[in-house]
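In: Sharing a model that was predicted from the sequence below.
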Amino acid sequence: MPNRRILRLSGSDTDSFLQGLVTNDIAGLENGLVYAALLTPQGKYLADFFLKRDGDTVLLDVADTIADDFVKRLTMYKLRADVSIKDSGLNLQRGTGAPPAEALPDPRHPDMGWRAYTDQAESDDGTDWDAIRVRHCIPETAIELTADSYILESRFEDLKGVDFKKGCYVGQEVTARMKHKTELRKGLSVVRVDGSAPVGTEITSGGKPAGKLFTQSNGRGIAYLRFDRANGEMQAADATVTFDR
């Protein structure tokens, strides 16, 4: 299970600070976990995370591998706002079995189970998360989600990670334009995979670049594809890849 860092944001400006930065509407915190992202002004991915109301503070659950840079970015935006960003001292528990009392459903998909934040060691119940992610084309931090990603190509609308009615946030203009004025020509999709290839292997179709292959499980994988070239059998190293439209 990927390590997570659970941050605590506190201060009188916390809600307005987050609302002006992240892709989702934090009003959803009153109903459970909120999945969201922080983007560059050009609309590209910087980080994805979960938010949870905890009394008069907000917990932020982010991958440990990007947490330090993420905190630096939040601090840059904070300026004089009354917001404190600290490690919470809590850890993530998650699973797909019977949830503990403090658990909340993962908002991305019902099959992703529940998440809870406690002072116990980080743990899960042995669920094959890659199999679930591949089945439902759910991207993971630093695997399918990278600095080159646009969140609509990464299925954030389907994963309830972006709100088009909430108003301005960093990268909102580019994201809204992709939603309303263009047809996506690239994006993440589930593909059939005969064989295996390292994460990030280039996919070719007729000798031309057609995308990249990422997480694989049970004969399928998550791929980033150029849809105009995703035809017939494609190659990713020694693996044969087929796009099911």
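Out: Happy to help now that I have it.

In: all contacts plus neighbour counts: C-alpha atoms, from now on.
Out: Fine.

In: middle-most residue in the protein, spatially?
Out: Closest to where the C-alpha atoms of the chain average out (Cα atoms, centre = their mean) is D48, at 4.6 Å.

In: Structure two is appended below for comparative analysis:
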Amino acid sequence: MSSLNVARLASRAVIAVSGPDWRSFLQGLLTQDVETLAPGELRFSGLLTPQGKLLYDLFVAGTPEGMGDGALLDVAAEHRDAILQRLTMYRLRAKVTLEASDRPVLAVFGDGVSGPYIDPRLPGLGARAYDDRPSTTDEHAYEAHRLALGVPGPADWGSETTYPIEADFDLMAGIDFKKGCFVGQETTSRMKRRGVIKNRMLPIVFDGPAPAFGTEVLAGELRAGEVLSGGDGRAMALLRLDRIEGADLTADGRPVRVDRPAWLT
């Protein structure tokens, strides 16, 4: 899109985090560093199982200066209650306040994006906002924009089914490998150290409507992965990297092609 667009994301919701221990509390749980998070800064992160599988994605937004010390967690609306419950379980004696907030979540994208909360995953994604500015487009337009950039989203990684590196979190500034311990760190760090990533989420292109979610991607007769979310002509897929290079790929009997974006090379 050539102009500045604002889309309210009904699929996202906010949790407000505050209290003297909020940084150290989140630091021990999330894949991203929050100790150095500045007011007005946005960081992409994940909450993992102890075995290192991705439970939930989230953005951590530093509260703007003058509004108190704390952060906003930008999470999937359908999982907000479960995330609140899990965070409360981990809180123990930490001096942290966790509250559901009615702030809206907006995506600001297109030309001329500036200001706080720039999306750290990819410059082309624009920024987030948590205020009452009017929308100029809808969430469907933003999702089409994200898919065009080859960026996977929550519909692709599900919950407890994927490792964050397979979901490209390491390439989207979603994991800080230099920070201290976090839940699921051992498995995540081991995958990074070994340097052999077998599976990645990559965009695929094809003619016609997207194959159904979970449709096998075949390299000849070999299974090379599965189709995830998408629309006409384009979808995300979780693919075996050792089976897609130079292969003739099909899904649902139709030819498909990997359209690897520059940021994923």
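Out: Done, it's in. Note that the structure is predicted; figures quoted are calculated from it, not measured.

In: Need the TM-score between these chains.
Out: Once superposed, the chains reach a TM-score of 0.89 (TM-score structural alignment, normalised by the length of the first structure), with 243 aligned residues with a Cα RMSD of 2.3 Å.

In: Residue in the second structure paired with the residue nearest to the centre of the first structure?
Out: With TM-score structural alignment defining the correspondence, D48 of the first structure maps onto D57 in the second structure.

In: tell me which element its match is part of?
Out: strand 54-62 (DSSP states H and E).

In: next one: L18 of the first structure
Out: helix 14-19.

In: Measure the mean distance from whichever helix or strand comes after that helix to the second structure post-superposition.
Out: Using DSSP H and E, the next helix or strand after helix 14-19 of the first structure towards the C-terminus is strand 34-39. For strand 34-39 of the first structure, the mean deviation from the second structure after alignment is 0.6 Å (mean Cα distance after the TM-score superposition for the first structure).

In: Identify the residue range in the second structure corresponding to strand 34-39 of the first structure.
Out: The alignment of strand 34-39 of the first structure onto the second structure (TM-score structural alignment) spans residues 43-48.

In: Likewise for stretch 81-91 of the first structure?
Out: Under TM-score structural alignment, the alignment places stretch 81-91 of the first structure onto residues 94-104 of the second structure.

In: and the end-to-end length of the matching stretch?
Out: 27 Å (Cα to Cα, to the nearest Å).

In: Which residues does it contact?
Out: Stretch 94-104 of the second structure has contacts (Cα atoms under 8 Å, 6 or more residues apart in numbering) with 8-10, 13-22, 25, 80, 84, 88, 130-132.

In: repeat for stretch 176-184 of the first structure
Out: By Cα under 8 Å, 6+ apart, stretch 176-184 of the first structure touches 152-153, 164.

In: now, which of those sits nearest N31 of the first structure?
Out: F164 (18.4 Å; Cα to Cα).

In: The second structure: which residue goes with the closest one?
Out: Aligned counterpart of F164 of the first structure in the second structure: F177 (TM-score structural alignment).

In: any idea how far its match lies from L47 of the second structure?
Out: Taking Cα to Cα, one finds F177 of the second structure at 15 Å from L47 of the second structure.

In: Of those two, give the one with the bigger neighbour count.
Out: Legend: neighbour count by other Cα atoms under 10 Å for F177 of the second structure and L47, higher for L47 (24 against 16).

In: who's in contact with that one?
Out: Counting by Cα under 8 Å, 6+ apart, L47 of the second structure has contacts 29-31, 54-58, 183.

In: Mind picking the two most distant members of those residues?
Out: For those, the maximum inter-member distance is 14.6 Å, found between L58 and V183 (Cα to Cα).

In: ok so, going back, so how far is the match of stretch 81-91 of the first structure off the chain centroid?
Out: 21 Å (Cα atoms, centre = their mean, to the nearest Å).

In: for stretch 51-64 of the first structure, same thing?
Out: Using Cα atoms, centre = their mean, the offset of stretch 51-64 of the first structure from its chain centre is 15 Å.

In: again with stretch 149-160 of the first structure
Out: With Cα atoms, centre = their mean as the basis, stretch 149-160 of the first structure stands 8 Å off its chain's centre.

In: Okay, buried residues for that stretch please.
Out: Residues 149-157, 159 are the ones in stretch 149-160 of the first structure that count as buried (16 or more other Cα atoms under 10 Å).
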